[in-house]
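Trainee: here is a sequence together with a model predicted from it:
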Amino acid sequence: MRTIGAPLAVLTATALSLTACAANEGTSAAPAGGDTTAAQTSTLSGTLAGRGASSMSVAQQTWIAGFQTANPGVTVNYSPDGSGAGRESFISGAVGYAGSDRALKDDEMGAGKFAGCTADSNALNLPVYISPIAIIFNVEGVDELQLTPDTVAGIFAGQITNWNDPAIAATNEGVTFPDAAITAVHRSDDSGTTENFTDYLHQAAPSVWTEEADGEWPAGFGGESAQGTAGVVDAVTNGVNTIGYADASQAGSLGVASVESGTEFVGPTAEDAAALVDASPRIEGRPEHDYALELNRTAEGAYPIALVSYALVCETYQDAATAELVKAYMTYMLSDEGQAAAEEAAGSAPLSSTMQQSLQSAVDSIS
């Protein structure tokens, strides 16, 4: 977990500055493209506005700081007002790019639908940020936990209610579980984390979890609710014999379960979460360089519970200066340095080199 997590203090300090534009200063980030002299020679200038998902707000601020260090003449502003607000602003042309916890749907796509793009241009969905979602637990006397998809679904659906249930014991040989009730904690607010978690349950355990994926917890499934990621983590930490789900970077000292994926049990490591993206097919019928994905949460060996956030951009921009800034900023996001910086600051899982190369080809096609 230390390889994908960031200290909570760092995350908190960073989050305090999210609504302000990042300063055009810094000392450690290398320039986009790996040219260590670019900070002195870059002629790129202008202001780029972005808006959208709060899930990647820490990563965005980290990317902005590194990019602006390499390009002192550029200011990038990102307002983390939520995925829906980001999509609306991108469609209306109010921002040059947006962040979204889901790709644009088929009926949202199409030439002529985006005010900032040319009339013959569609949008591109680029999966730039992967955030593993951990199943966190606080169970007396238990340090490690392995769960099958059906068991996870049974616990959160309220069908498995005691920690000494045979279904739990079956995949945890040698572990002594207390004869105690399970307190399963879920989000009380509408969240991308819940939508991705319930999508996993529906795909991996459809006979148990019969509900479709949704950002709101289904009524009648019981459990304890808490507001936001911090609320779930606090409830699991301060409760007794509790279990919940949250961004892996926020798990802290809590136990983190491994889940069955094919013939093995995997945890929310960066490598296994990135494997989910690589194993997921692109949605058919989209533009050549669009990378909207159908997440395959049953892929062998991949960690199946992760949130994938997209950058929404134009194929062709009406304003050439905006296109230049978008291409340069997206290139920095996708670079080894950009992905590593986000991993350190936000606990995200870096894209695989294969996916980086594919997305860079998409960015290169922007005009």
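Mentor: Perfect, thanks for sending it.

Trainee: please count neighbours and contacts with C-alpha atoms only from this point.
Mentor: OK.

Trainee: now the one helix or strand residue 87 maps to: buried residues?
Mentor: Of the helices and strands defined by DSSP states H and E, residue 87 is found in helix 83-92. Residues 83, 84, 85, 86, 87, 88, 89, 90, 91 are the ones in helix 83-92 that count as buried (16 or more other Cα atoms under 10 Å).

Trainee: next SSE after it?
Mentor: strand 97-100.

Trainee: now tell me what touches that following strand from outside.
Mentor: 49-53, 56, 82-84, 86-87, 89-90, 309-314, 326 (Cα atoms under 8 Å, 6 or more residues apart in numbering).

Trainee: could you pull out the helices for the stretch 201-350 of the chain?
Mentor: Counting by DSSP state H, counting those that start in this stretch, one finds helices in the stretch 201-350 of the chain at the ranges 228-238, 270-278, 320-334, 336-346.

Trainee: report the angle between the third one and helix 336-346.
Mentor: Pointing back at helix 320-334 there. 70 degrees (axes from the mean of the first three to the mean of the last three Cα atoms, to 10 degrees).

Trainee: for comparison:
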Amino acid sequence: MMMAFCTQCGNRITADAKFCPYCGAPQTLAEPNPAQRTDVQPVATPTPATPIPATPAPATASAPSPNTQPLTASSSFPAAPSDPSRQGPQPVPVPAPAKRRGNHTATVAVASCAAAALIASTVYGGLAWRNRWWPFPAQQPVAVAQATTTASGSPSSSATQGGASTPSSAASGASASDAMNLSDDDQLDGMPDVSGDFSGAGSASMQYAAQSWIYGFTSKRPNARIAYNPTGTGAGLASFSTGALTWATTDRAPSGEQMDGARSVCSAGEPIAVPVSVDPILIPYRLDALNGEPLNLSVKTLAGILSGTITTWNDAAIAADNPHVNLPSTPITVVARADKSSSTLLLSQYLAKATPDAWPYQPSESWPAATAHQLKGASGVVSAVDQQDGAIGYVQRSSAQGSSMSTVRLMQGSTAVPYSPQAASRMADISFDAANKGNGGSADPSSAFDVAFGVTDAAAYPLITIDYMVGCSAYQDSSTGEFMKQWLLYVTSDAGQKAAAGVGLAPLSSKVRNAYAATIDGIR
């Protein structure tokens, strides 16, 4: 098949492609296959190990435009503007070594040098491209995996270096592990070895955390073979209830009905739900006129924007939240998920609880307001907001790794609170305390606690979700019970929380983790 290169992003495509499947750009001037050229040798473009690839623009875009245009719910996003720093390594012209009579050794030497230079260029370019979209500090190794990954001793996918981030943007800021004073202690020393095949499934937003935990755990327990499949929260809990899984994950508190459904598989004990991490929901936006100046929004103003009653960025309500900011008259483009998602449910719960008068919709996994431009997947929201001046959306932070978009500082009373690991952990503490006031500070091991949306605390980032692992207090096979005890012990240890911080989650405080210590220790 004839091949060519995209004129916009540089990826290899078929010669007859009208649009690039990677960036969506029209291919009216696609280059011919380098194999047909005599002056250039093709160089394979490495794929960066990014947690979230950029979503292609819809194929209905007629032509790339250097200027962003306001969008309506029926319009399409323009192709991403050309940015050489976001393109992969391009083919490097390497002249063929000249033939020399009677000196075969010299010819081989020249060819070897040229090949070495070509390899070095490719590797350097690939690393630079990867670091553009996976800009974590070198702290905790993180296994970045495909949809389903099995680890045995070492990660089966390529590992990157992870740190955590972000008071003001989606992928920059202070380290979550440093902020929470987490150590490398995983608490497994002195415990018996575990071996066998163990599987989990559930939340897609927990995929990279699960793979990072698998990597860390199997470095201490190499005989344990662990697989995780990000099928979604509902599907994961349903599979666990059939006995097909060792554990399931959920990116929100499982309902009583879901826990009751697991009782048959936990016939030797009771189903348990243990919190394992905090995933903040960010409000990314693009407003070029601010030149990086922070944007504050009260929950009432945010509800007005997302419901469509506030339509321009210089609206009086936004100006009241930002008295010292010169706001433009740019039209607001709301970007929402077209598919059902936990982030949509949790955001709508937050708005309905904190400002019911300004948000007339019931909490739902589907976006209720007809005014939003809806795209499939978290990557679709991130890509659209990143391309369109005046756009605003929502995304779980674990799904926004590699993005440098600005994010809204949410008002708590008169205080604007940016996301930080401390602020997210504080909100989890407040929610735990609200749910366990009558328990003397201990946790009910059979039920999870909901986020206390609507509580005003100047030190808390108010829009979070709490991730859980669901398992059994006792398994019919004692070796499975020993694995589950050690698995949860590692995940909730300082080392496990550092690993989660490396892929964008915020750690739980020691107070919350200690409340579940007896539950974990009692697994058999």
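Mentor: Nice, I can see it. A quick note: this is a predicted structure, and the numbers were derived from the prediction, not measured.

Trainee: if I look at the closest residue to residue 327 of the first structure other than its chain neighbours, how far off is residue 230 of the first structure?
Mentor: Once flanking residues are discounted, residue 327 of the first structure sits nearest to residue 363: 5.9 Å by Cα to Cα, 6 or more residues apart in numbering. In this view, residue 363 of the first structure and residue 230 of the first structure are 35 Å apart by Cα to Cα, to the nearest Å.

Trainee: so between the two, which is more surrounded?
Mentor: residue 363 (24 against 14; other Cα atoms under 10 Å).

Trainee: please pull up the equivalent of residue 356 of the second structure in the first structure.
Mentor: Superposed on the first structure with TM-score structural alignment, residue 356 of the second structure falls opposite residue 206.

Trainee: follow-up on the earlier one: ok, now which ones touch the counterpart of the residue nearest to residue 327 of the first structure in the second structure?
Mentor: When the second structure is aligned by TM-score structural alignment, residue 363 of the first structure is paired with residue 520. Counting by Cα under 8 Å, 6+ apart, residue 520 of the second structure touches 473, 485, 488, 489.

Trainee: before we move on, which element is residue 520 of the second structure in?
Mentor: Going by DSSP H and E, residue 520 of the second structure is part of helix 517-521.

Trainee: so the residue mapped onto residue 232 of the first structure from the second structure versus residue 400 of the second structure, what's the distance?
Mentor: The equivalent of residue 232 of the first structure in the second structure is residue 381 (alignment by TM-score structural alignment). Per Cα to Cα, residue 381 of the second structure is found 10 Å from residue 400 of the second structure.

Trainee: equivalent analysis for residue 371 of the second structure, please.
Mentor: 23 Å.

Trainee: what's the match for residue 96 of the first structure in the second structure?
Mentor: By TM-score structural alignment, residue 96 of the first structure lines up with residue 246.

Trainee: which residues are in contact with that match?
Mentor: Applying Cα under 8 Å, 6+ apart, the residues near residue 246 of the second structure are 198, 199, 200, 240, 471, 480, 484.

Trainee: format those residues as a markdown table; extra columns: distance to residue 452 of the second structure.
Mentor: Converted to a markdown table, those look like this (distance: Cα to Cα, whole Å):
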| residue | distance to residue 452 of the second structure |
| --- | --- |
| 198 | 34 |
| 199 | 32 |
| 200 | 28 |
| 240 | 27 |
| 471 | 24 |
| 480 | 34 |
| 484 | 29 |
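
Trainee: which one of those residues sits in the busiest neighbourhood?
Mentor: Result: residue 471 is most packed of these (other Cα under 10 Å), 31 neighbours.

Trainee: wait, isn't residue 150 of the first structure in contact with residue 205?
Mentor: Yes. Here residue 150 of the first structure reaches residue 205: they are 5.1 Å apart, a contact under Cα atoms under 8 Å.

Trainee: element containing residue 195 of the first structure, please.
Mentor: Judged by DSSP H and E, residue 195 of the first structure forms part of helix 192-204.

Trainee: against which helices or strands is that helix packed?
Mentor: The contact analysis (3 or more Cα pairs under 8 Å, 6 or more residues apart in numbering; DSSP states H and E) places helix 192-204 of the first structure against helix 149-156, strand 242-247, strand 306-314.

Trainee: deepest-packed of the ones you listed, please.
Mentor: Neighbour counts (mean count of other Cα atoms under 10 Å) averaged over each of these peak at strand 306-314, with a mean of 27.

Trainee: what angle do it and helix 83-92 make?
Mentor: Going by the same axes, to 10 degrees, strand 306-314 of the first structure makes 20 degrees with helix 83-92.

Trainee: the second structure: matching residues for strand 306-314 of the first structure?
Mentor: Under TM-score structural alignment, the match for strand 306-314 of the first structure is residues 464-472.

Trainee: how close does that stretch sit to the first structure?
Mentor: Mean deviation of stretch 464-472 of the second structure from its aligned counterpart in the first structure after superposition (mean Cα distance after the TM-score superposition for the first structure): 1.2 Å.

Trainee: quick check: residue 110 of the first structure touching residue 122?
Mentor: Yes. Counting by Cα under 8 Å, residue 110 of the first structure does reach residue 122; the two are 5.2 Å apart.

Trainee: give me the more crowded residue out of the two.
Mentor: residue 122 (22 against 15).

Trainee: any idea how far that one lies from residue 365 of the first structure?
Mentor: Taking Cα to Cα, one finds residue 122 of the first structure at 12 Å from residue 365 of the first structure.

Trainee: what's the answer for residue 98 of the first structure, then?
Mentor: 18 Å.
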